[in-house]
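K.L.:
Give me coordinates for this.
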Amino acid sequence: MTYVVTENCIRCKFMDCVEVCPVDCFYAGENFLVINPDECIDCGVCEPECPAEAIVPDSDDRAAAWAEINASYSAKWPNITRKGTAPADAEEWKDKPGKKDLLSPEPHKD
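P.N.:
Predicted coordinates:
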């Protein structure tokens, strides 16, 4: 089993989860984070750290549509090991539904 980042992360990208990950399995896009399923050790420490409640175990029904997205983008985006600055409007986007179309395929830029 692994953990999966879901739609709630889009445009929020708080990155609290990155700080606690013991295996550095997070990868960053322009407005979304993903977890590499081959690197995740299923420890679960990231899940309660996410203010947007965007991280779920892959056994959760909400993970199904996002598991392949996490796997695909974790192979393309840069690895992130430290918490960065969340977008200025992250709180405004935190609980908004229907954000999938806003997912940018672009990698994170420092």
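K.L.:
okay, CA-based contacts and neighbour counts for the rest of this
P.N.:
Will do.
K.L.:
how deep is residue 10 tucked in, by neighbour count?
P.N.:
28 (other C-alpha atoms under 10 Å).
K.L.:
Who are the contact partners of it?
P.N.:
31, 32, 33, 93, 99, 100, 102, 103 (C-alpha atoms under 8 Å, 6 or more residues apart in numbering).
K.L.:
Residue 65 and residue 9: what is the separation?
P.N.:
Distance, residue 65 to residue 9, by C-alpha to C-alpha, to the nearest Å: 14 Å.
K.L.:
I'd like the structure of this one too, to check against the first:
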Amino acid sequence: MTYVVTENCIRCKFMDCVEVCPVDCFYAGENMLVINPDECIDCGVCEPECPAEAIFPDSDDRAAAWAETNTTYSKQWPNMTRKGQPPADAEEWKDKPDKAKLFSSEPHAG
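P.N.:
Now for the predicted structure:
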């Protein structure tokens, strides 16, 4: 089992999860994070740290649609090992539904 970042992260990208991950399995895109399932050790410490409630175990139905996205982009985007600055408007986007259409495949810049 592994954990999956879902669409709730889009435009929020708080990165509190990065801070607590013991194996540095988070990768950053322009407007969201993903988890590399081959590196995740299923410890679960990231899930409660996410203010946007965007992280779920892959056994959760809410994770299914995003599992492939996590796998694909964790191989393309840069690894995040330290918490960075979330977007200035992250709080405004935190609880908005249907953010999948805003997903950017571009890597994190910075």
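K.L.:
okay, residue 65 and residue 9 of structure 1: which has more neighbours?
P.N.:
Ranked by neighbour count (other C-alpha under 10 Å), residue 65 of structure 1 and residue 9 place residue 9 first, with 27 against 13.
K.L.:
spatially speaking, which residue is in the middle of structure 2?
P.N.:
residue 33 (3.2 Å; C-alpha atoms, centre = their mean).
K.L.:
Quick one: residues contacting the nearest residue to residue 30 of structure 2 once chain neighbours are set aside.
P.N.:
Nearest non-adjacent residue to residue 30 of structure 2, counting by C-alpha to C-alpha, 6 or more residues apart in numbering: residue 108, 4.3 Å away. By C-alpha under 8 Å, 6+ apart, the residues touching residue 108 of structure 2 are 28, 29, 30, 31, 77, 78.
K.L.:
Hmm, the fourth one is touching residue 13, no?
P.N.:
Yes - between residue 31 of structure 2 and residue 13 a contact is recorded at 6.4 Å, counting by C-alpha atoms under 8 Å.
K.L.:
Give me the more crowded residue out of these two.
P.N.:
residue 13 (28 against 20).
K.L.:
so how far is residue 1 of structure 2 from the more buried one?
P.N.:
Distance of residue 13 of structure 2 to residue 1 of structure 2, computed by C-alpha to C-alpha: 23 Å.
K.L.:
same check, this time on residue 59 of structure 2
P.N.:
When residue 59 of structure 2 is compared with residue 1 of structure 2 (using C-alpha to C-alpha), they lie 7 Å apart.
K.L.:
Please apply the same query to residue 53 of structure 2.
P.N.:
19 Å.
K.L.:
okay, these two: which has more neighbours?
P.N.:
Between residue 53 of structure 2 and residue 1, counting by other C-alpha under 10 Å, residue 53 is the more crowded of the two (16 against 12).
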